[in-house]
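Peer 1: Starting from these lines, generate the structure:
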Amino acid sequence: MSLPQIHRTIEAIWKMESPKLIARLTHIVKDVSLAEDIAQDALVTALEKWEQTGMPENPGAWLMTTAKHRAIDLLRRNKVQDQKYAALAENTALFTEESFSEEIGDDLLRLIFMTCHPALSQDASAAMTLRLLCGLTTKEIARSFLTAEATIAQRIVRAKKTLKEKKVPFEIPAGEELKPRLSSVLEVIYLMFNEGYTATSGSQWTRPLLCREALRLGRVLAEIAPEEPEVHGLVSLMEFQFSRVHTRVNKNGEPILLTDQKRSQWDQLLIRRGTAALERSRKLGGTPGPYALQASISACHALAPSVQETDWTRIAALYEALFTLLPSPIVELNRAVAISMAFGPAVGMQMLDELSTHPSLKNYHLLPSVRGDLLVKLGRNKEARLEFERAALLTQNEREKTLLQNRAKECSKDPAP
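Peer 2: Reported below is the predicted structural model:
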């Protein structure tokens, strides 16, 4: 394996393993910022070591053991009581794969609750989660939030400082302490899932393992808070979305758009689970929240035999209800797509023309991408090509960039006689 290949492999392993590392290290050192530093040190050690010796059989366990040793050494240097680090030392043996995943799973949820403490704003909690649990850079997070990179960097630094100063415990709260954090926890799990469903950057279009972990955490949360409609709403949304994640790419990892996916290959068990979770959310009563509304939108897709037979009018109405709860240009962009499917591309283009002046969408690649799609349907291929080329310049995902470039090339071809 060449040096560049080793680096790419290590980068991929880091994206998969860093959330588990940081969660476990936070359990040990009780400091998120310090845990992240120790995890980074373990990564540097891996880069140096694996270039010489090759990849170990279980890279995740190797990184975890190395990081735990560093954490314990640090505690010893800080003169932690003999009893404490002696007890910690008993846990430094290499994990089996089974015990490794079970132990880490609980720590991930604890870390999420820790970073969603009421002392932090919801935006700060979300930004820190994308950094710690999804492995995104500050620049990538800023693009996700449609805000300045410096703003995101400040949020993350302040959030870590606040957690340390407040001595926020590394635990899953119970009873009345659970509810104040629930909204932030749901957003964090949703952000994790979205990053897995469509990766912000890198060479992969999807990160199914991240989706699966977010879905697992959502299911656990539904057991912890069974009377919360939005918890079941989020679980339903993730079940529906995950049911088609493996049909979103071909065997070469290239993206497959919704219109071209083989619906017969969507996971019917997950669709049934999504339907059941949505029904539980509805039975708990009250006005549907953002996650229940999005789950209802996903249900329209999951239960439709084809794109043409999808109830686009209902989807547009659901997006309108969602916009009432969460006013956002991105929600409006999605509504424009549904409107175009229900009433024609010309109507959708009118909405997009209004959205095109919105400052937060200036560098949002999906706006020109959607415009390009509608322009193709309107037979305006020359304009569509320019939109796809602009979208390709704005996206940070390599697979998506290639897809958009190919769509631009298609627009340049002479029409069939």
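Peer 1: alpha carbons only for contacts and neighbour counts from here, please
Peer 2: OK.
Peer 1: Identify each buried residue in the strand or helix carrying residue 390, please.
Peer 2: Remark: residue 390 resides in helix 381-394, with elements defined by DSSP states H and E. Within helix 381-394, the residues scored as buried using 16 or more other C-alpha atoms under 10 Å are 381, 384, 385, 386, 387, 388, 389, 390, 391, 392, 394.
Peer 1: continuing past it, what's the next helix or strand?
Peer 2: For helix 381-394, the succeeding helix or strand toward the C-terminus, using DSSP H and E, is strand 396-397.
Peer 1: sorry, back to before: adding distance to residue 124, write the buried residues of helix 381-394 out as JSON lines.
Peer 2: Formatted as JSON lines, those follow (distance: C-alpha to C-alpha, whole Å):
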{"residue": "381", "distance to residue 124": "42"}
{"residue": "384", "distance to residue 124": "37"}
{"residue": "385", "distance to residue 124": "38"}
{"residue": "386", "distance to residue 124": "36"}
{"residue": "387", "distance to residue 124": "33"}
{"residue": "388", "distance to residue 124": "33"}
{"residue": "389", "distance to residue 124": "33"}
{"residue": "390", "distance to residue 124": "30"}
{"residue": "391", "distance to residue 124": "28"}
{"residue": "392", "distance to residue 124": "29"}
{"residue": "394", "distance to residue 124": "25"}
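Peer 1: any idea which of the residues you listed is closest to residue 318?
Peer 2: residue 391 (26.8 Å; C-alpha to C-alpha).
Peer 1: Test my guess that that closest one contacts residue 371.
Peer 2: No. Using C-alpha atoms under 8 Å, residue 391 is not in contact with residue 371; the gap is 9.6 Å.
Peer 1: Measure how the helix or strand containing residue 369 sits relative to helix 381-394, angle-wise.
Peer 2: Using DSSP H and E, residue 369 maps to helix 366-377. Relative orientation of helix 366-377 versus helix 381-394 (axes from the mean of the first three to the mean of the last three C-alpha atoms, to 10 degrees): 160 degrees.
Peer 1: Report all helices and strands that helix 366-377 contacts.
Peer 2: helix 329-343, helix 345-355, helix 381-394 (3 or more C-alpha pairs under 8 Å, 6 or more residues apart in numbering; DSSP states H and E).
Peer 1: which of the residues in the first one are buried?
Peer 2: Going by neighbour count (16+ other C-alpha under 10 Å), the buried part of helix 329-343 is 329-330, 332-342.
Peer 1: tell me which of those is nearest to residue 319?
Peer 2: Using C-alpha to C-alpha, residue 335 comes nearest to residue 319 of the buried residues of helix 329-343, at 5.5 Å.
Peer 1: what's the closest one in contact with, if anything?
Peer 2: With contacts defined as C-alpha atoms under 8 Å, 6 or more residues apart in numbering, residue 335 is in contact with 315, 316, 319, 320.
Peer 1: Before we compare anything, build this one as well:
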Amino acid sequence: MRLATLATLSCAFVTAAFATFDVSRYPTASELVLAQLPADVHPIRSVRVKSPTEGLLTLHLPAAGTRLPEGTIWGEFDPERLQLESEAVALARTLLTEKETPKLRLDLARTAAELAERRAELERQAGMLTRIAEDPTLAELYASESLMTAPGESKPPAKSALGTQEITALATRLRTQLALIDDVLLYAGTPRENELEQRALELKLKAQEIEVAQRLGEFRLALPFDGEVSLIPPPPANGKPLRVPLGADLALIQDFSAIQARVPIRRTEWRVIDPSQLQLRYAGRGRKPLTSSFQRSLVQETSGREELVYVFQFPEIHRAAARPLTGGQVMMQLVLNLNEPARIIPKIDLILAAPAAFRDAGWEAGVAAVIPGARLLALGETHLAISP
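Peer 2: Purely as a prediction, here's the structure:
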């Protein structure tokens, strides 16, 4: 009996609270602030440049804030040496075109002509030996001219003639040499030889050009994209070279053509929202709010775990005002654009109106109980969007 009485009194109390909850005193809006989140604000592109070597760096920097085109050289290590190497490889290219290539063709033609002359001489000698081997009289005459005196002997050795077999063998060796020369002449002096030898010279020069280009790319600092250069160490006085150690931070290259803000999306209920309905807003004191629109999502590693991050971009009209925010974290509002106007009601007001309803049933059922016929449209950290 006592329990029934308490239940009746509790129900009457809740019913009375429901009846007295007036949604009309809360503003109607088309958006809901889901949360205040720390956002990283940065230019659309940013690169930190470290020193590739140690030495004196000659700077070519304009006034701070000047936007430079991609490829602009803003610093050089040992510029005189880099200039000499560039001129040397350019000269080598000119010499290849105007001197080495014509000389190559001349040398190859001369080699082919010498081989042809050598072949003609060998063919003449081989023919002569063949005739000698076939004529005994000529063989005897040839043998008489081939007498030799051994070193250290006081008189010539016994007369010995080259036999027909030896003469034939000598002729055979000459014919073998002729065949080898014929194989070489199939290649020597031909367009194919010219092509390959020319290619060998080109590759040798190309290797030198690549080596110089690598040094230029390493020791001549250029902008990888259109942007601004901000020197990290104090600039030297009177335009003198800056002495830097290997690996030292030299500069930040930043592209301020667009400014973006990144926020982690950790709440599950936010991830199911269409991100095109989200905005990120900076509401600084004494200034007009700056609003950025959703651009893309990405997954990045933070403290050893993967984290979903939304990237927002400020419109061009807010770019100048948003620039001072870059380089650090600022607190920004994650705003949801609602599909229909709604009453924006603090959570605490609803909880105080009927604590038991929200403790036992959750937000959606609690709203339906406290405000009959109402629908919960969106849930923020401190407020609810309710369609009565």
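Peer 1: So after superposing, what's the score?
Peer 2: The TM-score (TM-score structural alignment, normalised by the length of the second structure) is 0.17; 112 aligned residues with a C-alpha RMSD of 6.9 Å.
Peer 1: Turn the helices and strands packed on helix 366-377 of the first structure into a markdown table, columns for distance to residue 47 of the first structure.
Peer 2: Putting those into a markdown table (distance: least, C-alpha to C-alpha, whole Å) gives the following:
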| stretch | distance to residue 47 of the first structure |
| --- | --- |
| helix 329-343 | 39 |
| helix 345-355 | 45 |
| helix 381-394 | 31 |
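Peer 1: Compare those and report which one is nearest to residue 6 of the first structure.
Peer 2: Once those are compared by C-alpha to C-alpha, helix 381-394 is nearest, at 27.7 Å.
Peer 1: Show me what that closest one is in contact with.
Peer 2: Outside of helix 381-394 of the first structure, the residues within contact range by C-alpha under 8 Å, 6+ apart are 363-369, 371-376, 400-402, 404-405, 407-409, 411-412.
Peer 1: What subset of the residues you listed is buried?
Peer 2: 363-369, 371-376, 400-401, 404-405, 407-408, 411.
Peer 1: pretty sure residue 139 of the second structure is touching residue 128, no?
Peer 2: No. Checked against C-alpha under 8 Å, the pair residue 139 of the second structure and residue 128 is beyond contact range at 10.8 Å.
Peer 1: what about these two, which has more around it?
Peer 2: Counted by other C-alpha atoms under 10 Å, residue 139 of the second structure and residue 128 do not tie: residue 139 has more neighbours, with 19 against 12.
Peer 1: which residues does residue 38 of the second structure contact?
Peer 2: Contacts of residue 38 of the second structure by C-alpha under 8 Å, 6+ apart are 263, 329, 330, 331, 332.
Peer 1: could you show me where the strands are in the stretch 251-388 of the second structure, in order?
Peer 2: 278-282, 290-302, 305-313, 328-346, 375-379, 383-387 (DSSP state E, counting those that start in this stretch).
Peer 1: export those to TSV and tack on mean neighbour count and distance to residue 243 of the second structure?
Peer 2: Shown next, in TSV, are those (neighbours: other C-alpha atoms under 10 Å; distance: least, C-alpha to C-alpha, whole Å):
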stretch	mean neighbour count	distance to residue 243 of the second structure
strand 278-282	23	41
strand 290-302	15	35
strand 305-313	17	38
strand 328-346	18	29
strand 375-379	19	57
strand 383-387	22	57
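Peer 1: want to throw those into a markdown table with distance to residue 55 of the second structure?
Peer 2: Below are these laid out as a markdown table (distance: least, C-alpha to C-alpha, whole Å):
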| stretch | distance to residue 55 of the second structure |
| --- | --- |
| strand 278-282 | 44 |
| strand 290-302 | 36 |
| strand 305-313 | 40 |
| strand 328-346 | 32 |
| strand 375-379 | 59 |
| strand 383-387 | 59 |
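Peer 1: among these, which is nearest residue 8 of the second structure?
Peer 2: Here strand 375-379 is closest among the strands of the stretch 251-388 of the second structure (C-alpha to C-alpha), at 27.1 Å.
Peer 1: Give me the residues contacting that closest one.
Peer 2: Contacts of strand 375-379 of the second structure with the rest of the structure, by C-alpha under 8 Å, 6+ apart, involve 32, 34, 338, 342, 363-364, 367-368, 384-388.
Peer 1: Closest to residue 201 of the second structure out of the residues you listed?
Peer 2: Relative to residue 201 of the second structure, the closest of those is residue 34; by C-alpha to C-alpha it sits at 68.3 Å.
Peer 1: In terms of helices and strands, where is that closest one?
Peer 2: If you go by DSSP H and E, residue 34 of the second structure is part of strand 28-50.
Peer 1: Could you check that strand and say which residues are buried?
Peer 2: Under 16+ other C-alpha under 10 Å, the buried positions of strand 28-50 of the second structure are 28, 31-43, 45-46, 49.
Peer 1: just stretch 114-132 of the second structure next, same as before
Peer 2: Buried residues in stretch 114-132 of the second structure, counted by 16+ other C-alpha under 10 Å: 115, 116, 119, 122, 123, 126, 129, 130, 132.
Peer 1: which residues in the stretch 101-250 of the second structure form strands?
Peer 2: 220-222, 228-231, 242-244, 249-264.
Peer 1: out of those strands, which comes closest to residue 208 of the second structure?
Peer 2: strand 220-222 (17.4 Å).
Peer 1: Show me what the closest one is packed up against.
Peer 2: Judged by 3+ C-alpha pairs under 8 Å, 6+ apart, the packing partners of strand 220-222 of the second structure are strand 73-77.
Peer 1: At which residues are the helices of the stretch 51-200 of the first structure located?
Peer 2: 59-77, 82-89, 97-115, 122-132, 138-145, 149-166, 179-197 (DSSP state H, counting those that start in this stretch).
Peer 1: In a markdown table: these, plus mean neighbour count.
Peer 2: Listed next are the helices of the stretch 51-200 of the first structure as a markdown table, based on neighbours: other C-alpha atoms under 10 Å:
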| stretch | mean neighbour count |
| --- | --- |
| helix 59-77 | 19 |
| helix 82-89 | 13 |
| helix 97-115 | 19 |
| helix 122-132 | 23 |
| helix 138-145 | 18 |
| helix 149-166 | 16 |
| helix 179-197 | 22 |
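Peer 1: Any chance of TSV for these, columns distance to residue 10 of the first structure?
Peer 2: Output for those, formatted as TSV (distance: least, C-alpha to C-alpha, whole Å):
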stretch	distance to residue 10 of the first structure
helix 59-77	9
helix 82-89	27
helix 97-115	19
helix 122-132	17
helix 138-145	20
helix 149-166	25
helix 179-197	18
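Peer 1: Among these, which comes closest to residue 24 of the first structure?
Peer 2: Using C-alpha to C-alpha, these put helix 97-115 closest to residue 24 of the first structure, at 6.0 Å.
Peer 1: which helices and strands does the closest one pack with?
Peer 2: Applying 3+ C-alpha pairs under 8 Å, 6+ apart, one finds that helix 97-115 of the first structure contacts helix 3-29, helix 122-132, helix 179-197.
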